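Colleague: When you get a sec, could you give me coordinates for this:
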Amino acid sequence: MASHKTIFITGGASGIGRAVAIKFGSQGWFVGLADVNESGMKETAALLPTGKSSIHKLDVRDRAAWDAALEGCAEASGGRIDVVFNNAGIPLGGNLIENNAAEIERCLDINLKGVLFGAQAAHPWLKASAPGSCLLNTASAAGIYGTPGAAVYSATKFGVRAITECLDAEWAPDEIKVCDLMPGFIDTPLIDMNPNQQSNEHIRGRVLEAGLEITPVSEVAEAAWKAVHGDALHHRVGKTAHRIAFAARWMPGRLRKMTRTSLKPLGGH
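Modeller: As a prediction, the model looks like this:
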């Protein structure tokens, strides 16, 4: 067995996945990168210590591909996987009636089915390296309170939150830690995408127009490190996430009114 620890990261080609890879790599961990974007993964690997990473092309919607990627990572790392970071995801905004069937299904498949498949595939590896192993999922502030103009995306992130809470109990006898990250709007390439196929305005513009902050991706990497080494179940990242959680708990009526009258930051047009 390898003496170092290993983290396997989906969505490792850019954004949160890349930032978390750099953080763990800087601490001496072996980093397995998984994504559909091979060139992006190579760019991430170039930012990591030489010989301390591996690249695995993975579509998280493919259950069999998960097993192959994790086996490849374990082979490259010396037989050990301590953390699986279920991070791959895509945005989808706009009013629900604006979203077409194809983009709804793609968002559900990647953001939700991909996390379920990842958890299934990760379990034997994490059980073997327990105690101290961890399944870390990327949820969202949109999984704290539903985000107008992002019904499908919010549904997937509420789902990720539920998966985290369920597996926290299911996997406790195996001594596997399960937790998630709940970031607000993070400065990654995702917010420079159009929210849906009918929109020609980037998400970033809507966020700034709404007066919301965009959190540096380095803060998510630090939160991931703390999550893996801490005891909390949910880890909010950024002011927006903390404000939504506070309002949802202490002033739900006001939050409901705000969401019904405010500008929709992920809205379509």
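Colleague: Please count neighbours and contacts with C-alpha atoms only from this point.
Modeller: Fine.
Colleague: Tell me which stretches of the stretch 101-250 of the chain form strands.
Modeller: Along the stretch 101-250 of the chain, counting by DSSP state E, counting those that start in this stretch, strands occupy 134-138, 177-183, 234-237.
Colleague: and of the ones you listed, who's closest to P49?
Modeller: When these are compared by C-alpha to C-alpha, strand 134-138 sits nearest P49, at 22.7 Å.
Colleague: Buried residues of that closest one, list them for me.
Modeller: C134, L135, L136, N137, T138 (16 or more other C-alpha atoms under 10 Å).
Colleague: my guess is the fourth one meets L167, correct?
Modeller: No. At 10.9 Å, N137 and L167 do not qualify as touching, with contact defined as C-alpha atoms under 8 Å.
Colleague: Quickly list what's touching both of those two.
Modeller: Among the neighbours of N137, those also in contact with L167 (C-alpha atoms under 8 Å, 6 or more residues apart in numbering) are V178.
Colleague: List the contacts of the closest residue to I7 other than its chain neighbours.
Modeller: Nearest residue to I7, sequence neighbours excluded (C-alpha to C-alpha, 6 or more residues apart in numbering): V83, at 4.6 Å. By C-alpha under 8 Å, 6+ apart, V83 lies in contact with T6, I7, F8, L126, S133, C134, L135, L136, V228.
Colleague: this one next, for a side-by-side:
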Amino acid sequence: MTSRKAIFITGGASGIGRAVALHFGARDWFVGIGDVDERGMDETLSLIGHGFTYKHKFDVRDRAAWDEALDGFATASGGRIDVLFNNAGIPIGGSLVDNSVDEIERCLDINLKGVLFGAQAAYPHLRKTAPGSCLLNTASAAGIYGTPGASVYSATKFGVRAITESLDGEWAEDGIKVRSLMPSFIDTPLLDHTPNAQSNEGIRQRVTEAGLEITPVEEVAKAAWDAVHGEKLHTTVGKTAKQMAFASRWMPGRVRKQTRESTRPLGK
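Modeller: All right, here's what the predicted structure looks like:
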């Protein structure tokens, strides 16, 4: 087994996945990325600037494709995977009654099934490099307190939080760390999407109108590095996420009141 540490990142074609790939690559890690966007993956790998890279085009909803991707990466990296970053995910917003069946199922399948399948596939690889190996999952500030106008998305991110906590217990005796990131609104291409098929207003516009901050994506990359190397189970990223975590713990009544008084849910 080679001594160079290796990380595999889903959703590595852009946004948080790309930023984390560049951050770990700059620290001489072997970087593998998976995505459905091959051109985006090529751009990410070209930015890393060294040849210790690997890409695999696949859909995280496909359990068999996970084994193929990780087995291929382990072979390319010299026999090791130290970190799996379960990052692939999609947004969905708007009132629940306005969300289509296809939109709901796609969000649940990518954001939840994808994380579970990734954890299953990564386990034997992470056990080989333990102690110190890590499963890192992208949750969200929407996994701290349910967000009006984003019930499906919030449900998936609460689920990712639960998966993280469950596996933190299951895998402790194997020496595998399990961690999550809980970012608020991050400056990535996802902000330029519309929250659902019935909306013609981008998420970025709604966030700006609400007076919420948009956090630079590099802050998430640094948080990912700290999470992999630290002991904190959940890492909040961005002012909104930190405030929400504090308020939901110490002022739950106020959070509930503010949530109920929200007049215009995201995507409505």
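Colleague: now what about the TM-score between them?
Modeller: After superposition, the two chains reach a TM-score (TM-score structural alignment, normalised by the length of the second structure) of 0.99; 268 aligned residues with a C-alpha RMSD of 0.8 Å.
Colleague: related to what we said a few turns ago, is it possible to export the contacts of V83 of the first structure to TSV including distance to A69 of the first structure?
Modeller: Shown next, in TSV, are the contacts of V83 of the first structure (distance: C-alpha to C-alpha, whole Å):
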residue	distance to A69 of the first structure
T6	14
I7	13
F8	9
L126	15
S133	18
C134	18
L135	16
L136	17
V228	21
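Colleague: which of the residues you listed lies closest to K257 of the first structure?
Modeller: L136 (32.8 Å).
Colleague: what about the closest one, distance to A150 of the first structure?
Modeller: 23 Å (C-alpha to C-alpha, to the nearest Å).
Colleague: give me the number of residues near G267 of the first structure?
Modeller: 24 (other C-alpha atoms under 10 Å).
Colleague: Would you agree it is in contact with Q198?
Modeller: No. Judged on C-alpha under 8 Å, G267 of the first structure makes no contact with Q198 at a distance of 10.6 Å.
Colleague: which residues in the stretch 1-150 of the second structure form helices?
Modeller: Here the stretch 1-150 of the second structure has its helices, by DSSP state H, counting those that start in this stretch, at 15-25, 38-48, 63-76, 101-108, 114-129.
Colleague: Quick one: closest of those helices to M182 of the second structure.
Modeller: helix 15-25 (11.9 Å).
Colleague: same for the closest one, what does it pack against?
Modeller: Packed against helix 15-25 of the second structure by the contact rule (3 or more C-alpha pairs under 8 Å, 6 or more residues apart in numbering; DSSP states H and E) you find strand 6-10, strand 30-35, helix 38-48, helix 217-229.
Colleague: Which stretch of the first structure lines up against that helix?
Modeller: Using TM-score structural alignment, helix 15-25 of the second structure lines up with residues 15-25 of the first structure.
Colleague: Over to stretch 195-209 of the second structure?
Modeller: Going by TM-score structural alignment: stretch 195-209 of the second structure matches residues 195-209.
Colleague: Endpoint to endpoint, the matching stretch covers what distance?
Modeller: 15 Å.
Colleague: now swap in stretch 91-99 of the first structure and tell me
Modeller: End-to-end distance for stretch 91-99 of the first structure, by C-alpha to C-alpha: 12 Å.
Colleague: residues contacting T44 of the first structure?
Modeller: Going by C-alpha under 8 Å, 6+ apart, T44 of the first structure touches G12, A13, S14, R18, A21, I22.
Colleague: Just to check, A76 of the first structure is in contact with H56?
Modeller: No. Counting by C-alpha under 8 Å, A76 of the first structure does not reach H56; the two are 10.5 Å apart.
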